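> Quick one, structure for this:
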Amino acid sequence: MTPAIELNDLRKQYGRQTALHGLTLSVAPGTVFGLIGPNGAGKTTTLRMLVDIIRPTSGTARVLGTDPRTGGAALRRRIGYVPGELRMEGRTTGRRLLDFYASVSGPVRPSQVNELAERLSCDLTRPVRTLSKGNKQKLGLIQAFMHEPPLLILDEPTSGLDPLVQREFLNLVHEARQNGQTVLLSSHVLSEIQQAADEVAVLSEGRVVAAGAVDELRLGAVRRVRAVMTDADPDAVRSALAPLSPTAAPEIRAQDDRVIVHSTIEGDVDPLVKALARFHVAELLIEEPDLEESVLRLYGPSRPAASPTGGE
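The predicted model follows:
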């Protein structure tokens, strides 16, 4: 089966600066593929190459079986694209803007625009220039999904959206996959990738440092823990936590009659919770760290990639 997207040794240089170092990966048709990594990792550069906004310094890319550099308008009509920096201005209304996009992208099923606008809570009667960032983002999503293209390339698509609309976006992604469409999704929201993607590639400094099925990668294995204990001795807390793995790296401090513990945990939190259970725990917060911290801690550039999808 021909991949929906196939990149081979893709490189991009801006003068002396290298944005991509020989990127190689393959996206199977009908799947949701997540592309994650910290700022500057090369995600947006990669996606812009796929729609021929910028061109690689070397290497090859094929999108829906075609080189983006020669595919022209015919290829772009088969792609729904949301850029990372979506700019929409003008006095025209959202509906008229979408009518224009429909004339460019190809046929749109009757009532499709209204259905998407309702699902995303998007008012199409307002002038585009008066819309907030979140409402412009909704328009961008509608124009990408409305012609039901075989490939969706979405760069930070939920930026500026409230949680309810983010959830509806994930429903749209799941439905696209069920319809046989391919989705390439770049995101800073780790939970979004975990919920939506079948496979994922982790980029760091222009390289694929890990790739594979979402459940095979430890994307949620790094968490922050904050615990507050009352009537506890800091030395006793420090002693209780000492046998834990050094990756926990707890910070322990006394404040009035409380002992506060901050730690970043990789892997199972159960040993830490059991160690704290011998004290009176007044507060316990376990949260996902930001994506950059999680990715770089687990898959920093010094770690080699091992990937069935073609990491570097």
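> From here on, just use CA atoms for contacts and neighbour counts.
Will do.
> Tell me how many other residues surround residue 267.
14 (other Cα atoms under 10 Å).
> Work out the gap between the host helix or strand of residue 239 and the centre of the chain.
Using DSSP states H and E, residue 239 sits within helix 234-241. Here helix 234-241 is found 38 Å from its chain centre; the criterion is Cα atoms, centre = their mean, to the nearest Å.
> Please name every helix or strand in contact with it.
strand 251-255, helix 270-276 (3 or more Cα pairs under 8 Å, 6 or more residues apart in numbering; DSSP states H and E).
> would you list the ones you listed in JSON lines and tack on mean neighbour count and distance to residue 94?
What follows is those, written out as JSON lines (neighbours: other Cα atoms under 10 Å; distance: least, Cα to Cα, whole Å):
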{"stretch": "strand 251-255", "mean neighbour count": "14", "distance to residue 94": "51"}
{"stretch": "helix 270-276", "mean neighbour count": "15", "distance to residue 94": "50"}
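> got these as CSV, with distance to residue 97 columns?
Shown next, in CSV, are the helices and strands packed on helix 234-241 (distance: least, Cα to Cα, whole Å):
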stretch, distance to residue 97
strand 251-255, 53
helix 270-276, 53
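> if we compare these, which one ends up closest to residue 264?
Closest approach to residue 264 among the helices and strands packed on helix 234-241 is made by strand 251-255 (9.3 Å; Cα to Cα).
> picking up where we left off before, can you say which of the helices and strands packed on helix 234-241 is nearest to residue 226?
Proximity to residue 226 (Cα to Cα) singles out strand 251-255 among the helices and strands packed on helix 234-241, at 9.5 Å.
> Counting by contacts, list what that closest one packs against.
Using 3+ Cα pairs under 8 Å, 6+ apart: strand 251-255 touches helix 234-241, strand 258-266.
> tell me what the last one is packed against?
Same thing as strand 258-266. Against strand 258-266 (3+ Cα pairs under 8 Å, 6+ apart) you get strand 222-230, strand 251-255.
> and the gap between residue 135 and residue 121?
Distance, residue 135 to residue 121, using Cα to Cα, to the nearest Å: 9 Å.
> Which residue of these two possesses the greater neighbour count?
Set residue 135 next to residue 121 and count neighbours by other Cα under 10 Å: residue 135 wins out with 20 against 14.
> to compare against the first, here's another:
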Amino acid sequence: MSVLAVNNLTKRFGKFTALDGVNIEVNEGEIYGFIGPNGAGKSTTIRVLLGILKATQGNAKIFGQDAWSDAVEIHKHIAYVPGDVNLWPNLTGGEVIDLFVKLRGNNNKSRREELIQKYNLDPTKKCRTYSKGNRQKVALVAAFASDADLYILDEPTSGLDPLMEQIFQECVLDVKSKGKSVLLSSHVLSEVEKLCDRVGIIRQGKMIESGTLSELRHLTRVHMLVETKQTLTGLYELEGVHAIEEKDQAVSFQVDAEELDNVIKHVSAFGILKLESTPPTLEDLFMRHYEQKDESEVGGAS
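Prediction:
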């Protein structure tokens, strides 16, 4: 069942189009990774979802309700963590957590305490004394101590150290195991790869690709390392082979997934002694997408 549905979402600020026909769907019990560089439109999309900005065209629905006109009702069932948390300077971290948790009508003290311990947060300190990382921890504890149905997380680990990032990932997988949904906006690609069921890539306000990681991997290259009995030749002439490097007795290169069969047939004729292949990462996908787009734009401008 769809928890969040964004259809043809467009947002203009004067003549500037920040979002141009964005489509996103997040299902129940799913973690959706929303990725793109800074300025791509991730935070603008999230502000529309939170009812802070009104869409110019298209619509955004959460739990089947309109994100703009039903914002008050929707907020009872969502938890939000921004990438730069601003807190009331004279309240303690614990008071802020209690305030947010009570707003959502939940008062699970043991869960609150467990999370404060996990994130190694001192809740007795005033918020004005907190570092960026500690402000982030307050927001994460408040979010995960709430019994929300949808978690909207916008660069939530910004300012956290690697150990705390690990705790965050455990919390996300925990809410997923309870059938909750998560929209995770991030540029930490390893985090998205570990956690997300599906991914959408946004660039200059447009969705340029979306799907499961396995669906997207056909767009990327497999990394190969090959050692052969006879000297391997003819790689440069093959379709879909890139970044060839000779390493001692071995050759490393990248292969477009659709050309893998032909390349293996070619290589095997030289007598394979060793063959290692590494599946493409989300980072490969991301970078290749951006290289292609930049090339096409340069080509189109000439």
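> if we can go back for a sec, quick one: residues in contact with the helix holding residue 239 of structure 1.
Outside of helix 234-241 of structure 1, the residues within contact range by Cα atoms under 8 Å, 6 or more residues apart in numbering are 250, 252-254, 259, 272, 275-276.
> List the contacts of residue 268 of structure 1.
Residues in contact with residue 268 of structure 1 (Cα under 8 Å, 6+ apart) are residue 221.
> can you check residue 79 of structure 1 too?
By Cα under 8 Å, 6+ apart, the contact list for residue 79 of structure 1 reads 144, 149-153.
> what do you get for residue 124 of structure 2?
Residue 124 of structure 2 neighbours (Cα under 8 Å, 6+ apart): 92-94.
> Restricted to helices, list these.
93-94 (DSSP state H).
> and the contacts of residue 124 of structure 2 as JSON lines, adding neighbour count and distance to residue 298 of structure 2?
Shown next, in JSON lines, are the contacts of residue 124 of structure 2 (neighbours: other Cα atoms under 10 Å; distance: Cα to Cα, whole Å):
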{"residue": "92", "neighbour count": "21", "distance to residue 298 of structure 2": "52"}
{"residue": "93", "neighbour count": "30", "distance to residue 298 of structure 2": "50"}
{"residue": "94", "neighbour count": "21", "distance to residue 298 of structure 2": "52"}
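> from the contacts of residue 124 of structure 2, which is closest to residue 281 of structure 2?
residue 93 (37.7 Å).
> Dump the helices and strands packed on strand 258-266 of structure 1 to a markdown table, plus distance to residue 101 of structure 1.
Putting those into a markdown table (distance: least, Cα to Cα, whole Å) gives the following:
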| stretch | distance to residue 101 of structure 1 |
| --- | --- |
| strand 222-230 | 42 |
| strand 251-255 | 54 |
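> Figure out which of those is closest to residue 161 of structure 1.
Short answer: strand 222-230, nearest of those by Cα to Cα, at 24.3 Å.
> Show me what residue 300 of structure 2 aligns to in structure 1.
Taking TM-score structural alignment, residue 300 of structure 2 has no aligned residue in structure 1.
> just to revisit the earlier point, right, so of the helices and strands packed on strand 251-255 of structure 1, which gets closest to residue 5 of structure 1?
strand 258-266 (32.8 Å).
> what angle do that closest one and strand 251-255 make?
On the basis of axes from the mean of the first three to the mean of the last three Cα atoms, to 10 degrees, strand 258-266 of structure 1 is oriented at 160 degrees to strand 251-255.
> can you list the residues that contact strand 258-266 of structure 1?
Residues outside strand 258-266 of structure 1 that contact it (Cα under 8 Å, 6+ apart) are 221-234, 247-254.
> all strands for structure 2, in order.
Along structure 2, counting by DSSP state E, strands occupy 2-13, 16-27, 31-35, 57-62, 65-66, 78-81, 150-154, 181-186, 198-203, 206-212, 221-228, 241-247, 250-256, 272-278.
> just to revisit the earlier point, next, the angle from the helix holding residue 239 of structure 1 to strand 258-266.
Going by the same axes, to 10 degrees, helix 234-241 of structure 1 makes 20 degrees with strand 258-266.
> So which bits of helix 234-241 of structure 1 are buried?
By neighbour count on 16 or more other Cα atoms under 10 Å, the buried set for helix 234-241 of structure 1 is 234, 237, 240-241.
> got it, and stretch 289-302 of structure 2?
Result for stretch 289-302 of structure 2 [16+ other Cα under 10 Å]: buried residues residue 289.
> Not counting its own residues, what contacts that stretch?
By Cα under 8 Å, 6+ apart, no surrounding residue is in contact with stretch 289-302 of structure 2.
> check contacts around the residue nearest the centre of structure 1.
Taking Cα atoms, centre = their mean, the centroid of structure 1 lies closest to residue 187, which sits 1.8 Å from it. Contact analysis of residue 187 of structure 1 by Cα under 8 Å, 6+ apart lists 34-36, 155-157, 193.
> If we use 7 Å, what do you get?
By Cα atoms under 7 Å, 6 or more residues apart in numbering, the residues touching residue 187 of structure 1 are 35-36, 155-156, 193.
> Same question for residue 116 of structure 2.
Neighbours of residue 116 of structure 2 in contact, by Cα under 7 Å, 6+ apart: residue 141.
> ok so, going back, biggest separation within the contacts of residue 187 of structure 1, which pair?
So, the contacts of residue 187 of structure 1 by Cα to Cα: farthest apart are 155 and 193, at 12.2 Å.
> mind checking how far residue 46 of structure 1 is from residue 13 of structure 1?
Residue 46 of structure 1 is 12 Å from residue 13 of structure 1, where distance means Cα to Cα.
> ranking the contacts of residue 79 of structure 1 by neighbours, who comes first?
residue 151 leads the contacts of residue 79 of structure 1 on contacts (other Cα under 10 Å) with 29 neighbours.
> Wait, that one touches residue 180, no?
No: between residue 151 of structure 1 and residue 180 there is no contact under Cα atoms under 7 Å: 9.4 Å.
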